[in-house]
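Enquirer: For reference, the sequence and a predicted model appear below.
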Amino acid sequence: MPSSLPLRHFLLALAVVAVWGTNFVVIRQALNHLPPLTFATLRFTFVLLPLVFFLKKPAVAWRNLAAYGVLIGAGQFGLLFVAMKGHISPGLASLLMQTQVFFTIGLAMRLSGERVQLYQWGALALAVAGILVIALHADASTVTPLGLLLVLLAALSWAGGNVTARAAGPVNMLAYVVWASLFSIPPLLVMALLLEGWPAMVAGVRAADLATWGAVLWQSVGNTMFGFACWGWLLARHPAATITPMALLVPVFGMGASALLLHEGLPGWKLLAAGLVLAGLAVNMLWPKIRALRAAAVA
């Protein structure tokens, strides 16, 4: 446990990453009945309603909310849900989505003109090696080439959403996500109608049982409302360098829950890929903190 983080705050952060990690198993269960884009449309509908009537619109431009809503809605979750409908296992999806960290850095540096530092190149090399291990073992039972591509595009969309949210400045993140959902729903609904069709959408909703609706609520209430609100609360009280490394546990929970609940196998190559990607994430997140501690010790 980080020394600067009180036990209650550490447990809260752990609860958030546990929800975010196990969420991939929840997604897979809901896709047994709901078409993926229909599922994504319902997810953001329940994020929007009824909270939009109780949370004040953040003081940001509508175009910023629209960009975030489309990137996170149609981009991140739309593509992720399509990929998880038979193209990638939940455990691998939870791992590959964390590549958004590197996409976020790349986009931010491109916009700011900053140069990538040596340790960031090393971190990226480790993560890319992990992705190559996954690509070399791609098959219908774990991840197809299409599934790999869709999840990486979803991670890129998530990164675009991160950069957009950062441009919004300090805002109530829960209110920001809720109001941005106004712009997530229309493209998802249009895509669902065009690619899945109204009959399949209606059939999916009619076939949905209590567990499926529970998964939809878990997406909106647990993953979004609880997760974003608590994460934002923690970031407001502690340095980002203390909180953000906890996100390294998301794929640990994701792969663990998938293995435990869905009996997803954990062969050596998958563990190697996870180790490489997580090592890259760890180097990227922790190296600046380690360097700062060394500089303080010398001084």
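Expert: Cool, the structure landed. Source: prediction; values computed, not measured. Residues are numbered from 1 along each chain as shown.
Enquirer: going forward, measure contacts between C-alpha atoms and count neighbours the same way
Expert: Will do.
Enquirer: can you tell me how far the residue sitting nearest the centre point of the chain sits from Thr244?
Expert: The chain has Met97 as the residue nearest its centroid, 5.9 Å off, counting by CA atoms, centre = their mean. Distance, Met97 to Thr244, by CA to CA, to the nearest Å: 15 Å.
Enquirer: And for Leu111?
Expert: 22 Å.
Enquirer: So for those two, which sits in the more crowded spot?
Expert: The neighbour count for Leu111 versus Thr244, taken as other CA atoms under 10 Å, is higher for Thr244 (15 against 10).
Enquirer: Apart from its neighbours in sequence, what residue is nearest the more buried one?
Expert: Met285 (7.6 Å; CA to CA, 6 or more residues apart in numbering).
Enquirer: would you say that neighbour is within a strand?
Expert: No: applying DSSP: H, G, I helix; E, B strand; the rest coil, one finds Met285 to be helix, outside a strand.
Enquirer: Enumerate every residue touching it.
Expert: 241, 244-245 (CA atoms under 8 Å, 6 or more residues apart in numbering).
Enquirer: For Leu194, state which of the residues you listed is nearest.
Expert: Of all those, Thr244 has the smallest distance to Leu194: 38.3 Å, by CA to CA.
Enquirer: ranges for the helices of the stretch 51-200 of the chain?
Expert: 62-70, 79-84, 90-96, 100-112, 118-136, 145-168, 173-195, 198-207 (DSSP state H, counting those that start in this stretch).
Enquirer: chain center to the first one: distance?
Expert: Think helix 62-70. Distance of helix 62-70 from its chain centroid, counting by CA atoms, centre = their mean, to the nearest Å, is 18 Å.
Enquirer: next one: the third one
Expert: Relative to the chain's own centre, helix 90-96 is displaced by 10 Å; criterion: CA atoms, centre = their mean.
Enquirer: Which elements pack onto it?
Expert: helix 7-30, helix 79-84, helix 145-168, helix 250-261 (3 or more CA pairs under 8 Å, 6 or more residues apart in numbering; DSSP states H and E).
Enquirer: for comparison:
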Amino acid sequence: MRPLHLLLLISICAVWGFNFVASKLAVGHFPPIFFTGLRFLGLGLLLLPWLKLHKGQMSLVLQIALFMGTLHFALMFNAIKMAHDVSVIAVIVQLGGPVSALLAWLMLGETVRWRRGLGIALAFIGSVVMSFDPAILSYAMALLICLLAMVSMSYGQVLVRRIQHVDPLAMQAWIGVASAPGLLLLSYFFEQGQWQATQAAGWGEWSLLAYSIIGVSLFGHGGVYYLLRLYPVALVNPGVTMAPVMGILFSVIILDERLSERALIGAAITLLGVLIVTLRDSQIVDKKPELSVEERAALAAATAKAKAGSD
């Protein structure tokens, strides 16, 4: 990879990694579902030029928006709000790759050979090791909700593999437009203090919202799509696994979080398993000549998104 493109990949991972901290700060002010609804409302408005009907595929597009947008982020941001250590959430989020592999095996009949199986097993073993840390057990419900969020994201990713000729920006536009109303409606029924939080928000809180829309969604996912047009998936996707490591570093530096030795060992085992699955999945995508460059990039971008976190 050329130095400039490597710098772009590192920058994307830094943006995604810092997003865990930004999200924690944001849900400290805004109700979590309400904040997510605002984020997708902004994303949908920015991507309106790419919003168009796809004949025969709209049912699938809307299902993807439901699982990768509304359900995933409603659960994810509540998990971030409930967790004491956002660095732990940054690791649990990485289970999206192994969960996707399991769902693809169950729903699409994809083969899970010993390398992928080893990676999946290590990812979950590491999460169990980390979860039994006494400090982390105190907010075990947040980890469970985060895992459910990743199951929702992973199911949406499996659906993405069935879709044809819908580029990532168009998919992002539909996720934004379709998710925002549902999230805001959920917030109306299950949260309170939305208007007060909006009135009290200063430039810092609105900057966090802008960061999640422009930095994470447009720069992050747009940058990965750009790189996937230039380089093999097997080169780009493993690099994305730097994001959770940066998320842990940012949480330690900015939020002054401290993980125990048990938590760090569990995190290392989980990330090793995720890396094995990522390498194997990337090789599988690169070996599919029947897919166009755009289709392969769209599939890989969805894979990277599921592994990068609350994008």
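Expert: Right, received. Where do you want to start? These numbers come from a predicted model, not from an experiment.
Enquirer: Kindly provide the TM-score of these chains.
Expert: The TM-score (TM-score structural alignment, normalised by the length of structure 1) is 0.88; 283 aligned residues with a CA RMSD of 2.0 Å.
Enquirer: In structure 2, what sits opposite the residue nearest to Thr244 of structure 1 in the alignment?
Expert: Matched to structure 2 by TM-score structural alignment, Met285 of structure 1 sits across from Thr278.
Enquirer: Repeat that for Asn162 of structure 1.
Expert: So, by TM-score structural alignment, Asn162 of structure 1 is matched to Gln157.
Enquirer: need the contact list for its match.
Expert: Here Gln157 of structure 2 is in contact with 64, 68, 100, 302-303, 306 (CA under 8 Å, 6+ apart).
Enquirer: For these, give me TSV that also has distance to Ile145 of structure 2 and neighbour count.
Expert: As requested, those are arranged in TSV below (distance: CA to CA, whole Å; neighbours: other CA atoms under 10 Å):
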residue	distance to Ile145 of structure 2	neighbour count
Ile64	19	25
Met68	15	28
Ser100	17	25
Ala302	21	25
Thr303	21	25
Ala306	16	25
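Enquirer: circling back to that earlier point, who wins for proximity to Ala59 of structure 1 among the helices and strands packed on helix 90-96 of structure 1?
Expert: Using CA to CA, the nearest of the helices and strands packed on helix 90-96 of structure 1 to Ala59 of structure 1 is helix 145-168, at 8.5 Å.
Enquirer: Once aligned, what mean separation remains between the closest one and structure 2?
Expert: When structure 2 is superposed, helix 145-168 of structure 1 averages 1.3 Å from its matched positions, counting by mean CA distance after the TM-score superposition for structure 1.
Enquirer: buried stuff in that helix?
Expert: Within helix 145-168 of structure 1, the residues that count as buried by 16 or more other CA atoms under 10 Å are 147-165, 168.
Enquirer: same question, stretch 92-111 of structure 2
Expert: Buried residues in stretch 92-111 of structure 2 (16+ other CA under 10 Å): 92-104.
Enquirer: how many neighbours does Arg296 of structure 2 have?
Expert: Neighbours around Arg296 of structure 2, by other CA under 10 Å: 22.
Enquirer: Not counting its neighbours along the chain, what's nearest Gly265 of structure 1?
Expert: Ala259 (6.1 Å).
Enquirer: Map the one you found onto structure 2.
Expert: Counting by TM-score structural alignment, Ala259 of structure 1 corresponds to Val252 in structure 2.
Enquirer: likewise Met173 of structure 1?
Expert: In structure 2, Met173 of structure 1 lands on Pro168 (TM-score structural alignment).
Enquirer: coming back round to it: quick one: the residue nearest to Gly265 of structure 1 and Leu286 of structure 1, what's the gap?
Expert: 28 Å.
Enquirer: Pretty sure Asp286 of structure 2 sits against Ala234.
Expert: Yes: counting by CA atoms under 8 Å, Asp286 of structure 2 does reach Ala234; the two are 6.9 Å apart.
Enquirer: between these two, who's got more neighbours?
Expert: Ala234 (20 against 17).
Enquirer: which stretch of helix or strand covers whichever residue in structure 1 pairs up with that one?
Expert: Superposed on structure 1 with TM-score structural alignment, Ala234 of structure 2 falls opposite Ala241. According to DSSP states H and E, Ala241 of structure 1 maps onto helix 240-243.
Enquirer: quick one: that helix to structure 2 mean distance?
Expert: With mean CA distance after the TM-score superposition for structure 1, helix 240-243 of structure 1 averages 0.6 Å from its match.
Enquirer: and the helices and strands packed on helix 90-96 of structure 1 as TSV, adding distance to Ile185 of structure 1?
Expert: Below are those laid out as TSV (distance: least, CA to CA, whole Å):
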stretch	distance to Ile185 of structure 1
helix 7-30	18
helix 79-84	14
helix 145-168	16
helix 250-261	26
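Enquirer: check contacts around the residue lying closest to the match of Met173 of structure 1 once chain neighbours are set aside.
Expert: The shortest distance from Pro168 of structure 2 to any non-neighbouring residue, by CA to CA, 6+ apart, is to Ala298 (5.5 Å). By CA under 8 Å, 6+ apart, Ala298 of structure 2 lies in contact with 166-168, 225.
Enquirer: Neighbours of the aligned partner of Ser59 of structure 2 in structure 1, how many?
Expert: Alignment note (TM-score structural alignment): Ser59 of structure 2 maps to Arg63 of structure 1. Here the number of neighbours of Arg63 of structure 1 (other CA under 10 Å) works out to 12.
Enquirer: Over to Ile254 of structure 2?
Expert: The number of residues near Ile254 of structure 2, taken as other CA under 10 Å, comes to 10.
Enquirer: can you tell me how far the residue nearest to it when sequence neighbours are not counted sits from Met246 of structure 2?
Expert: Setting aside the residues directly before and after it, Ile254 of structure 2 is nearest to Val21 in space (CA to CA, 6+ apart), at 7.7 Å. Shown here: Val21 of structure 2 relative to Met246 of structure 2, a distance of 10 Å by CA to CA.
Enquirer: Over to Gln94 of structure 2?
Expert: 13 Å.
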